[in-house]
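In: Build me a model:
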Amino acid sequence: MPMVADAERAVLAKCGIIQFGCDPRALGTQDCCAASIPMNAADPQELKEARALWLQDRCDEALAKFDAVLMRHPDHPLALIDAARAFGGRYQIAKAETLVDRYLATAGRTAAALALAGQTYRMIHRGRKALDSLKEAAGLSAPDAATGLELAMLLDRAGEMEAAEAVLSGVLARDPGFAEGRFFRAHVAIRRGDAEQALPELEAIAGETRHHPYLRTRACYALAEAVDRAGDAAGAIDQALRAKEFGAPDADPLRRIDSLIRKQGDQLARAFTPAKLAQWQREAGGHPPLVLLTGSPRSGTTLIEKVLDAHPGLRSSDEHDLFARFIAPPVLQPPGKAGTGDAGKRLLAADARRAAKMRATYFAGMEELLGEPLAGRVMLDKNPSLTELIPAWLRMAPHSKILVMLRDPRDVVLSCFLNYFPLNAFSVSFLTLEHTARRYVREMDCWLRLRDKLPPDQWRETRYEDCVDDLRGTAGGVIGWMGLEWSDDVMDYRETLARRLTGSPTYADVRAPVHRRAVGKWRRYEEWLAPVQPILAPLVRRFGYEE
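Out: Have a look, this model is predicted:
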């Protein structure tokens, strides 16, 4: 059974173990949604055609077709939901939100309709409305297993842990065999430090072949986390290796895609020059203040983003695919021929009008995502691993600043190896320690090549370890570099977090007080890291982590 693509998407949708954001393929809700929808008529042919266009990634044609469907069938419930998800996936979120509101007005605020609306609100980046809808649905009748799990997960992300546990307990009382619910209960128990409850549950899930490989993989990574917290380094490595066995059959095609991405990154880095950047800046004039926060995954980007987001003169966004999926590819790749041609030459061929269109699309999409205008505030876009696309980013917004998060390379590699990532062309490198190390080196070498071509005031590196040791001083330095005055709100960032839902996988970590437990963690794993130490040594020295 494959680990990726449609199989994983179906599990994510049906079981509620879902990333925030819009799953671009979650259309046709009677097949892939936890909640059912009352159907009074067969799907119109135009609706089937719109879905087919979306699945072929012909997004603009799909949206036009959805509009046509709704002109002819304005109250068709499935058309409203599918169109909302599609428009939300293209960051036309206000329109998508209106369509979900219309669906509820048409279908009525029944438990089933509210559950489906809640799932859709979540998919179009409206987490609070999703939570409110699912709460209302649960108040009308006991939710089914998958809907109850999604509600519990949203409550957990909102910091309402007791309410989340109560909902989950009700779900499992009604359906004790619901494996996804058992997994989430164990996952929460690990965060509480209750390994005695979690370990048997996770081991049972990981060992049961009837469960989907995706769920068994998650269980193994959770076991790795639990035994790591208990100080068992060998056990954590064993569980991580066990998890990676499920992804091995899908690795080769993903590695081929990754090699194309690497080739594109090399082409962009070669094409990018200081003279080109200066030309782009002259052509653009000015644009709204923008900072790209990037670096390797597991380097501390979420911590610094959430701290900075408390500043009244700044707004940040969780990781999204607006630039990488919808803005950069049309510029860098021939239509319908991804991975072909020279991305560097295509970047240089993008004229000022094309760049202006990229900017307009980006800032409009970000304001839709935030649900409010930027109104002169700095936009902080946290997107780890966007490093190889920095030249394309600067074609779009040539005055934007680049903030790169650094952390001891050995800690970064270890954390990437031990923790779960959805299997894709990027994370396929994390299936072995050697490939993890080489992926990190590739990304940071790319950054160093680009850094040397940027004006000194346009980039900054910030260390995770400095954030841990002196959060106020480190944040203050970054804020000043951004051109903002200090605000005491920054040190109350956990209060800001309590009012917002975060989509980062490390949402629970950043809600906790800052600690040093993860600093120098690699030393407990020195035996297993020994083979990759020579690979990392140049960057350990370059970034000043040599002892």
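In: Every contact and neighbour count from this point should use C-alpha atoms.
Out: Fine.
In: What about the nearest residue to Leu386 once chain neighbours are set aside, how many residues nearby?
Out: Setting aside the residues directly before and after it, Leu386 is nearest to Thr294 in space (C-alpha to C-alpha, 6 or more residues apart in numbering), at 6.2 Å. Close neighbours of Thr294, defined as other C-alpha atoms under 10 Å, add up to 24.
In: And Thr294, which helix or strand is it part of?
Out: strand 290-295 (DSSP states H and E).
In: coming back round to it: run a quick check on the residue nearest to Leu386 versus Thr301, I expect a contact.
Out: Yes - assessed by C-alpha atoms under 8 Å, Thr294 is found in contact with Thr301 at 7.0 Å.
In: Identify the contacts common to the two.
Out: Lys382, Pro384, Met405 (C-alpha atoms under 8 Å, 6 or more residues apart in numbering).
In: PyMOL command for the buried members of these?
Out: Restricted to the buried members of the shared contacts of Thr294 and Thr301, where burial is judged by 16 or more other C-alpha atoms under 10 Å, the PyMOL selection command reads as follows:
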select buried, resi 382+384+405
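In: Which strand or helix spans the residue nearest the centre of the chain?
Out: Here the mean C-alpha position of the chain is nearest to the C-alpha of Glu319 (C-alpha atoms, centre = their mean), at a distance of 4.4 Å. Element membership for Glu319 (DSSP H and E) is empty, with no helix or strand holding it.
In: Who's the closest spatial neighbour of it, skipping the chain neighbours?
Out: If the residues on either side of it in the chain are set aside, Glu319 comes closest to Asn383, at 5.2 Å by C-alpha to C-alpha, 6+ apart.
In: From Asp228, how far out is the one you found?
Out: Plainly put, Asn383 is 27 Å away from Asp228 if you go by C-alpha to C-alpha, to the nearest Å.
In: okay, the two: which has more neighbours?
Out: Counting neighbours by other C-alpha under 10 Å for Asn383 and for Asp228 shows that Asn383 has the greater number, 22 against 18.
In: who touches that one in this structure?
Out: Taking C-alpha under 8 Å, 6+ apart as the contact definition, Asn383 lies against Leu292, Leu293, Thr294, Gly295, Asp318, Glu319, His320.
In: which one of those residues sits closest to Ile81?
Out: Using C-alpha to C-alpha, the shortest approach to Ile81 within those belongs to His320, at 21.2 Å.
In: residues contacting Ala164?
Out: Applying C-alpha under 8 Å, 6+ apart, we find Ala164 in contact with Leu151, Ala152, Met153, Leu154, Leu155, Asp156.
In: Okay, and the third one sits in which element?
Out: Okay, so that is Met153. In this structure, Met153 is located in helix 145-157 according to DSSP H and E.
In: For that helix, which helices and strands make contact with it?
Out: Identification of packing neighbours for helix 145-157 by 3 or more C-alpha pairs under 8 Å, 6 or more residues apart in numbering; DSSP states H and E yields helix 5-15, helix 127-140, helix 161-174, helix 179-192.
In: Tell me how many other residues surround Ala275.
Out: Neighbours around Ala275, by other C-alpha under 10 Å: 10.
In: want to put them side by side, so please do this one too:
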Amino acid sequence: MGNHPDTGLATRRSSNYLFARAWAEGRSYRTPAPFVRALKSHPLVSQGSLSRLLQTAAEAWNRLDYQRSIDTLERAARLDPANAAIHLELGRAHGMRYDYAAAEKCFEKAVRVAPQKAEILAMAGVHCRNFNRYEMAKNYFERAIREPKASTDTFVKLAELYERFHFLKEAGALVDRALETDPGCALALLARARLYRSTGNLEEAERLGRLLVSNKDPSAWSTCIRGWYELGAILDRAGRYDEAMAAFLEAKALIRPNAGEFLAGQRTAHERLKEAEANISADVLRRWHESSAALETPRRLALLGGHPRSGTTLLEQVLDAHPDIISAEETSVFFETYLSLKRGLPQDALMLTVLDSASPPTLKVARDGYFSAMTNFLGADIGGRLLIDKNPSLTGLVPGLIRVFPEAKFLIALRDPRDVCLSCFMQPLPLNQVSAIFLSLEGAVEEYGSLMGVWRTMAARMPNPFLEVRYEDVVQDLESLSRRVLDFFGLPWDARVLRFDEHARQKLVRSPTYADVAKPVFKGAVGRWRHYQKYLEPWVGKLAPFIDAFGYA
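Out: Here you go, the predicted structure:
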């Protein structure tokens, strides 16, 4: 998860995408060193001119002028057609704009002109993975490992993808090949520990976990952090909760020195959410809701929101098994829709100002653009089906959804706030503006209060239909809960939703809980917080209003 500076909300995006990363982190773009080295080919213009073109492309992307950015990159590729790096960047740009066919063409050009194929194929795989085309990524990684100079890391990256595709035997074989080449490969050891844990071999998993965290090599810092997280998960699974908490705290301690600027950014995000709470009244929401008559034919759209780690992935998989529903999992599409409304306004414009200033023609363009992007992302015609945008991070942007889609419905996943905060704390997330606040249980509680506080305020004010669903009720009686949700959406009963695990095994799930949702419902995650009650105790008072309001007292 990343955090968008304009909304203060999390959005899943490519952590390596150089233009999007600069845009999302609110800083100017500079050509990274590997890219500069790649420019030393034989272009038709000077390297200085080519660098200026790339800078122009980056600046256009930062202004959200995506087409100009892509056009400029295409010009650069024509001027230096033997530069594989430029073709890779152009493919990545197309992928970030949901044009996956164009992305693939660019990646294939990069492979053709590259003297060393293995690295370029692997990078294409990384880019595809980062813009969520895992099937494409798998294809490039599979081609990469067939090259003579394929790295051990490439074998491990493919193994991680195979895990997501539920090819555990094949994943294990790839990890073994990596370890045969390099017995000390930290990424391979980490993957093997995770595979041992997933198959219940906790003794071997722990042995490898402790081996990872004993590595004092500064270059292995990142893998050591992941090793502590994995060791924490192993010990938690073994019921050794104090030792598990100690492992998680070791991981946090290694990350914390680098988290200062991200924590400051998240505090700003919380302030903006408070401003939205204060300024967007029930009258404003009602006015926006009633504006639907000025828009086109109503769309069938629902947000599946709530706080992260509240069971949204399970609900999505259940509902996606219904033939009249199609779901999209944690895309950045609506964040981009919101930003399109902000063009021409000051950078620090309030959410109310941005949304209130949108004219009907602007809203129509935004609506069409959203569904067009979603169609491309899904790779399927939405048609007359109900589109469920599953994205907990959009919960704080509910007013924006009401403004652009006054006809939208809202399905909000709830879970015991103590379990939610504990689960967020335990996740091995890369450091960014959202994950930084989960470096402590206190921060996790603060984040929960901010996001779900906005939801409670808007739920009381908005005229749109909404339904709150508790995770604990889903796992207790899936059929009754499913019937209730389908009735809310006006859809007929279909027993396939009860076999959601079979459906999930046939598709790729992007959430960290991809392994769990491919299994039948289980109740093991309910009340997990009790194992760590003494660690939560100092902060649980701040959760009391939500524990009471959501029925967990």
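In: quick revisit: mind telling me what the residue nearest to Leu386 of the first structure corresponds to in the second structure?
Out: Residue correspondence to the second structure (TM-score structural alignment): Thr294 of the first structure is matched to Gly305.
In: next one: Val532 of the first structure
Out: Residue mapping for Val532 of the first structure onto the second structure gives Trp539, with TM-score structural alignment as the criterion.
In: I'd like the next helix or strand past the strand or helix carrying Ala20 of the second structure.
Out: Under DSSP H and E, the secondary-structure element containing Ala20 of the second structure is helix 18-24. Read in the C-terminal direction, the helix or strand following helix 18-24 of the second structure is helix 33-38, with elements assigned using DSSP H and E.
In: mind checking how far that following helix is from the chain centre?
Out: In this view, helix 33-38 of the second structure has its centroid 28 Å away from the chain centroid, taken as C-alpha atoms, centre = their mean, to the nearest Å.
In: again with stretch 65-81 of the first structure
Out: 29 Å.
In: Name the residues of it that are buried.
Out: Along stretch 65-81 of the first structure, these residues count as buried under the neighbour rule (16+ other C-alpha under 10 Å): 65-67, 69-70, 74-81.
In: Filter the residues you listed down to the ones in strands?
Out: Restricting the buried residues of stretch 65-81 of the first structure to those inside strands, with DSSP state E as the criterion, leaves an empty set.
In: want to try TSV for those, with distance to Ala111 of the first structure as columns?
Out: Rendered in TSV, the data for the buried residues of stretch 65-81 of the first structure read as follows (distance: C-alpha to C-alpha, whole Å):
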residue	distance to Ala111 of the first structure
Lys65	30
Phe66	26
Asp67	27
Val69	26
Leu70	24
Pro74	22
Asp75	19
His76	18
Pro77	15
Leu78	16
Ala79	19
Leu80	18
Ile81	16
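In: Report how many residues lie close to the nearest residue to Arg451 of the first structure once chain neighbours are set aside.
Out: Closest residue to Arg451 of the first structure apart from its sequence neighbours, by C-alpha to C-alpha, 6+ apart: Trp459 at 7.4 Å. For Trp459 of the first structure, the count of nearby residues is 17 (other C-alpha under 10 Å).
In: go on, Ala278 of the second structure?
Out: The number of residues packed near Ala278 of the second structure is 12, by other C-alpha under 10 Å.
In: Over to the one 10 residues further on?
Out: Neighbouring residues of Trp288 of the second structure were enumerated by other C-alpha under 10 Å; the total is 21.
In: what does the one 3 residues further on give?
Out: The criterion is other C-alpha under 10 Å. On that basis, Ser291 of the second structure has 17 neighbouring residues.
In: what about it, which SS state?
Out: State at Ser291 of the second structure, reduced to three classes by DSSP: H, G, I helix; E, B strand; the rest coil: helix.
In: Who are the contact partners of it?
Out: By C-alpha under 8 Å, 6+ apart, Ser291 of the second structure lies in contact with Pro406.
In: Contact partners for the closest residue to Leu418 of the first structure other than its chain neighbours?
Out: Counting by C-alpha to C-alpha, 6+ apart, Leu418 of the first structure lies nearest to Ala240, which is 5.6 Å off, once chain neighbours are set aside. Contact criterion C-alpha under 8 Å, 6+ apart gives Cys220, Tyr221, Ala224, Phe417, Leu418, Asn419 as the residues in contact with Ala240 of the first structure.
In: farthest-separated two in these?
Out: So for those, where distance means C-alpha to C-alpha, the most widely separated pair is Cys220 and Phe417, at 12.6 Å.
In: Just to confirm, what residue in the second structure is aligned with Thr98 of the first structure?
Out: So Thr98 of the first structure corresponds to Lys105, using TM-score structural alignment.
In: What helix or strand is its match located in?
Out: Under the criterion DSSP H and E, the helix or strand holding Lys105 of the second structure is helix 100-113.
In: For Arg90 of the first structure, state which of the contacts of Asn383 of the first structure is nearest.
Out: The closest of the contacts of Asn383 of the first structure, once distances to Arg90 of the first structure are taken by C-alpha to C-alpha, is His320, at 11.1 Å.
In: Tell me who's in contact with the aligned residue in the second structure for that closest one.
Out: With the correspondence set by TM-score structural alignment, His320 of the first structure lines up against Thr331 in the second structure. Contacts of Thr331 of the second structure were listed using C-alpha under 8 Å, 6+ apart, and they are Thr11, Arg12, Arg13, Asn391.
In: In the first structure, which of those still touch?
Out: Cross-checking the contacts of Thr331 of the second structure against the first structure gives Asn391 as conserved contacts, using both residues aligned by TM-score structural alignment, their matches' C-alpha atoms under 8 Å.
In: Would you check which pair of the contacts of Thr331 of the second structure lies furthest apart?
Out: Within the contacts of Thr331 of the second structure, two members stand farthest from each other by C-alpha to C-alpha: Arg13 and Asn391, at 12.6 Å.
In: OK, contacts around the nearest residue to His531 of the second structure once chain neighbours are set aside?
Out: Counting by C-alpha to C-alpha, 6+ apart, Tyr241 is the residue found nearest to His531 of the second structure once chain neighbours are left out, at 6.5 Å. When the contact criterion is C-alpha under 8 Å, 6+ apart, the partners of Tyr241 of the second structure are Leu235, His531, Tyr532.
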